[in-house]
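K.L.:
Sharing a sequence plus its predicted fold:
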Amino acid sequence: MAGFDSQRWSLKGMTALVTGGTKGIGYAIVEELAGLGATVHTCARNQAQILERLQEWESKGFKVTGSVCDLTSKAQRENLIKTVNSAATCTLRGTTDYTLEDFSSMMKTNVESPYHLSQLAHPLLKASGNASIVFVASIAGVVALPKLSAYAATKSAVIQISKNLACEWAKDNIRTNAVAPWAVNTGVKVESDGHSDDFRRLIGRTPIQRLAQPNEISSLITFLCLPAASYINGQVISVDGGFTFKQNIPMAGFNSQRWSLKGMTALVTGGTKGIGYAIVEELAGLGATVHTCARNEAQIVERLQEWEDKGFKVTGSVCDLTCKAQRENLIKTVSCIFNGKLNILVSLFIALTFLFLYVLCVKISELGQWCTIDHINIVPA
């Protein structure tokens, strides 16, 4: 066994930017990186907090500087570089209780900010010859959790960005990984709109039945920045006290009723060709009553005749999903046909944003009763 190499476990001579570093996980990350010898710059919105933290770190002998930055501002992001990003916003609400403003705000803070900072930082990261990006994602981006649909969408996006950058930028000697924490005791009260009981029940299902401490997350993030982690790239590492592992429950025995869609209703957007057409065929073939839509009326008429010949229960209508008014009319049509109930939504949007998908889900939930969403697919143009 070779002798211990301290250089592999040191960040001396390295530089780091930690966004949101004055409290919670961000604060713990600054402490870990600076403690291992890195020169760190951090930013936050509150100047008083920055000054207080800088004085604290100076007294500890850490090399840390700081500046005021609102990461939702493109101009202010352009003044920064990034290796670790921990700034995020989270609100616990039911899907129908989120406003479009809530959704857009989360996407801007949790997705646009770190993505844009990565773009801006790329030349600097490449010039270093040995760089590491660590995104702070969330367990909510890995498994489905109640009251977190908008937040989960942003963290799933961060995870996918991390994987793509790991492939694209490895040639530039830039490693990219993501850390997905479970609930962390940051000392900040999460806006929950009265859903604290749901939160407590989830913690009760965690094998280590307590919240994580910030330094239990920052230790892993710091490790990923070390030379010792030089071959770790493209990973999403959960720090969750065993929560996601416990969710892997064995499947029950086979039941033919579980593989039937008789009596169920489905909406499939873009169902006249390609994947959408195949999905309509599968669902109708298993007994579901299906409604589909497309921009081309002639294609819809042709497909409806085909499905009628096959004995499938399928209706269709013309809809341009990029138009808000037509999306709303689509849901009204579906509500009328299916008597206000929908079991399955399969959304194949060509060149459509997450925002449009979110709006459609909200509108459908307003029908009052749906049983499940089996698939949500976004197919790129």
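P.N.:
Yes, it's here. Residues are numbered from 1 along each chain as shown.

K.L.:
CA atoms for contacts and neighbours, from now on please.
P.N.:
Fine.

K.L.:
Stretch 32-49 spans what distance, first to last residue?
P.N.:
Start-to-end span of stretch 32-49 (Cα to Cα, to the nearest Å) is 19 Å.

K.L.:
how far is that stretch from where the chain is centred?
P.N.:
Centroid separation between stretch 32-49 and its chain, computed with Cα atoms, centre = their mean, to the nearest Å, is 25 Å.

K.L.:
Next up, a structure to set beside the first:
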Amino acid sequence: MWNLNNKRILITGGTKGIGRAAVIETLKLGARVLFTARNQDEVASFQQELRDARFSATGLVSDIADAANRQDIISWVREHWGALDVLVNNAGMNIRKSTLDFTPEEYRKILAVNLIAPFELSRGLHALLAKGQHPAIINVASVAGFLDVQTGSPYAMSKAALIQQTKNLAVEWAKDRIRVNSLSPWFTETPLTEALLLNETKVHEVLSRTPLKRVGRAEEMATIIAFLAMDTSSYITGQNIIADGGMSAMALFNAVE
């Protein structure tokens, strides 16, 4: 049971960071993977890299915030697989600003990518997941969904709602055998956090709050995604798995040693 043999897995935002690591991890465990990303060159390059490694993976150029693009993803799954075993709603974005500085276009885009797109993909793929083998949805949320970690309020709002979406769908869709869980990472080495992690002051603040005294790695998050996709995690649903190096468990502040 500690494998993903022949699992049909869709991973959004699959060319960078946690998404890329999840694509590689699930393929190594025997899955067939469809991944999406917006940049055509990045999709083509990663798909060729995977093919060269003899993995069964397909890349689609898609902006999941666009309804037509979402329908294209759903149509591909229906036409090529006829069912879906695992949906990983990983794609996300952020704009870091003070609340009063956001334009309506900016915060609506964050909500569209981080919240509305996972909601609509989950709804649109429900029938195909219901046909899958031990189907599961995994939403990549964030500790920003339940703590203020200075990410900006729209991002935090979107992740908080995504965690609640996870819980509601887990209960509502249990009758359809679809498990739904979320993963909430703390600061992780990804393109989304690259600029911040080059800031020594910010890194000091992060490590001061983290008992393990380091940031996370995308590969560590990918292993959690893989586990939640496995049949061996079949009694886990409606949960938000926090991967934060102990940050949310620490009551007293410790300086970086």
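P.N.:
Sure, I can see it. Every value quoted in this text rests on a predicted model; they were computed, and no experiment measured them.

K.L.:
Can you pull the TM-score for these?
P.N.:
After superposition, the two chains reach a TM-score (TM-score structural alignment, normalised by the length of the second structure) of 0.88; 241 aligned residues with a Cα RMSD of 2.0 Å.

K.L.:
which residues are contacting the host helix or strand of Ser75 of the second structure?
P.N.:
Applying DSSP states H and E as the criterion places Ser75 of the second structure in helix 67-80. Residues from elsewhere that reach helix 67-80 of the second structure (Cα atoms under 8 Å, 6 or more residues apart in numbering): Leu60, Ser62, Asp63, Ile64, Ala83, Leu84, Ala117, Leu121, Gly124, Leu125, Leu128.

K.L.:
Report the separation between the counterpart of Lys167 of the second structure in the first structure and Arg93 of the first structure.
P.N.:
Aligned by TM-score structural alignment, Lys167 of the second structure pairs with Lys163 of the first structure. Distance from Lys163 of the first structure to Arg93 of the first structure, counting by Cα to Cα: 28 Å.

K.L.:
Stretch 152-159 of the first structure vs the second structure, average offset?
P.N.:
By mean Cα distance after the TM-score superposition for the first structure, the fitted stretch 152-159 of the first structure averages 0.3 Å away from its aligned residues in the second structure.

K.L.:
where's that stretch relative to the chain centroid, distance-wise?
P.N.:
1 Å.

K.L.:
again with stretch 314-334 of the first structure
P.N.:
That offset, for stretch 314-334 of the first structure, works out to 27 Å (Cα atoms, centre = their mean).

K.L.:
Quick one: the helices in the stretch 1-150 of the second structure, in order.
P.N.:
17-28, 40-52, 67-80, 104-111, 117-124, 126-130 (DSSP state H, counting those that start in this stretch).

K.L.:
just those: most buried one?
P.N.:
helix 17-28 (a mean of 23; mean count of other Cα atoms under 10 Å).

K.L.:
Now do it: everything it contacts.
P.N.:
Here helix 17-28 of the second structure has contacts from 4, 11-14, 33, 35, 55-57, 90-91, 189-192, 218-219, 221-223, 225-226, using Cα under 8 Å, 6+ apart.

K.L.:
In the second structure, which residues correspond to the lengthiest strand in the first structure?
P.N.:
Longest strand of the first structure, by residue count under DSSP state E: strand 174-181. Counting by TM-score structural alignment, strand 174-181 of the first structure lines up with residues 178-185 of the second structure.

K.L.:
Tell me the residue in the first structure aligned with Ala156 of the second structure.
P.N.:
Using TM-score structural alignment, Ala156 of the second structure pairs with Ala152 in the first structure.

K.L.:
tell me the SS of that match?
P.N.:
helix (DSSP: H, G, I helix; E, B strand; the rest coil).

K.L.:
Run a quick neighbour tally on it.
P.N.:
23 (other Cα atoms under 10 Å).

K.L.:
what's the answer for Glu308 of the first structure, then?
P.N.:
Neighbours around Glu308 of the first structure, by other Cα under 10 Å: 12.

K.L.:
swap in Lys175 of the second structure?
P.N.:
10.

K.L.:
now the one 4 residues further on
P.N.:
In terms of burial, Arg179 of the second structure registers 30 neighbours under the definition other Cα under 10 Å.

K.L.:
That one and Gln133 touch, don't they?
P.N.:
No. Using Cα atoms under 8 Å, Arg179 of the second structure is not in contact with Gln133; the gap is 11.3 Å.

K.L.:
Common neighbours of those two, please.
P.N.:
Joint contacts of Arg179 of the second structure and Gln133 (Cα under 8 Å, 6+ apart) do not exist.

K.L.:
can you tell me how far the residue located most distally from the centre of the first structure sits from Ala284 of the first structure?
P.N.:
Computed with Cα atoms, centre = their mean, the maximum C-alpha offset from the centroid of the first structure is found at Asp309, amounting to 42.3 Å. Taking Cα to Cα as the measure, Asp309 of the first structure falls 13 Å from Ala284 of the first structure.

K.L.:
now the residue sitting nearest the centre point of the second structure: how far from Phe146 of the second structure?
P.N.:
What sits nearest the mean C-alpha location of the second structure, by Cα atoms, centre = their mean, is Asn90, with 2.4 Å. Look at Asn90 of the second structure and Phe146 of the second structure: by Cα to Cα, they are 18 Å apart.

K.L.:
same thing with Glu49 of the second structure?
P.N.:
Distance, Glu49 of the second structure to Phe146 of the second structure, using Cα to Cα: 37 Å.

K.L.:
corresponding residues in the second structure for stretch 335-342 of the first structure?
P.N.:
So stretch 335-342 of the first structure is aligned with nothing, judged by TM-score structural alignment.

K.L.:
which residue lines up with Pro118 of the second structure in the first structure?
P.N.:
Taking TM-score structural alignment, the alignment pairs Pro118 of the second structure with Pro114 from the first structure.

K.L.:
Now do the same contact list for that match.
P.N.:
Taking Cα under 8 Å, 6+ apart, one finds Asn85, Phe135 in contact with Pro114 of the first structure.

K.L.:
Okay, it and Ala178 of the first structure: tell me how far apart.
P.N.:
12 Å.

K.L.:
list residues touching both of the two?
P.N.:
Phe135.

K.L.:
residue in the first structure matching the residue nearest to the centre of the second structure?
P.N.:
Checking TM-score structural alignment: Asn90 of the second structure goes with Ser86.
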